[in-house]
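Trainee: sequence unknown, structure follows:
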């Protein structure tokens, strides 16, 4: 269970970082993405990455 939570937390952090990059227009992959230069996706990405940090923290406490 601890390993699974750590993997999910790490994936959430990586996906959140991608969303932040796309939302801020720093990452244009894929080029036809509807998320590019849409600031709301940067906000969602920050929230997802924060949830991933919490998951990793909780997994290490167990």
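Mentor: Received the coordinates, thanks. Treat the numbers as computed from the prediction; the structure is a model and nothing was measured. Numbering: from 1, shown residues only.
Trainee: switch to C-alpha atoms for all contacts and neighbour counts from now on
Mentor: Will do.
Trainee: Do I have it right that residue 20 meets residue 38?
Mentor: No - using Cα atoms under 8 Å, residue 20 is not in contact with residue 38; the gap is 9.5 Å.
Trainee: which one of those two has more residues nearby?
Mentor: Taking neighbours as other Cα atoms under 10 Å, residue 20 and residue 38 compare with residue 20 leading, 28 against 15.
Trainee: List the residues that contact the more buried one.
Mentor: Residue 20 sits next to 41, 42, 43, 44, 45, 46 when contact means Cα atoms under 8 Å, 6 or more residues apart in numbering.
Trainee: take the one below as the second:
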């Protein structure tokens, strides 16, 4: 379960990072390119992914 959580977290970080770059206009070819709301959405998705990845790697200790 922890491995799956870490994998999902990493995927979310990568997707969020892509959306941030599209929102800032660095990646073109999409309706998301240059639209600032995708910067914020991507930032949020990447942050959630980072938390999930860290939880997946660290796991529960107790």
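Mentor: Now that the structure is in, tell me what you want to look at. All values derive from a computational prediction rather than experimental measurement.
Trainee: what's the TM-score here?
Mentor: The TM-score (TM-score structural alignment, normalised by the length of the first structure) is 0.90; 59 aligned residues with a Cα RMSD of 0.7 Å.
Trainee: As CSV, the contacts of residue 20 of the first structure with secondary structure and distance to residue 6 of the first structure would be great.
Mentor: Below are the contacts of residue 20 of the first structure laid out as CSV (DSSP: H, G, I helix; E, B strand; the rest coil; distance: Cα to Cα, whole Å):
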residue, secondary structure, distance to residue 6 of the first structure
41, helix, 24
42, helix, 23
43, helix, 23
44, helix, 20
45, helix, 18
46, helix, 18
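Trainee: from what I can see residue 43 of the second structure touches residue 14, true?
Mentor: No - applying Cα under 8 Å, one finds residue 43 of the second structure not in contact with residue 14, separated by 10.6 Å.
Trainee: These two: who's more crowded?
Mentor: Between residue 43 of the second structure and residue 14, counted using other Cα under 10 Å, the more crowded position is residue 43 (21 against 17).
Trainee: circling back to that earlier point, considering the contacts of residue 20 of the first structure, which are maintained in the second structure?
Mentor: Retained contacts for the contacts of residue 20 of the first structure in the second structure, judged by both residues aligned by TM-score structural alignment, their matches' Cα atoms under 8 Å, are 41, 42, 43, 44, 45, 46.
Trainee: And the second one, what's its match in the second structure?
Mentor: Using TM-score structural alignment as the criterion, residue 42 of the first structure maps onto residue 39 of the second structure.
Trainee: Many thanks, we can stop here.
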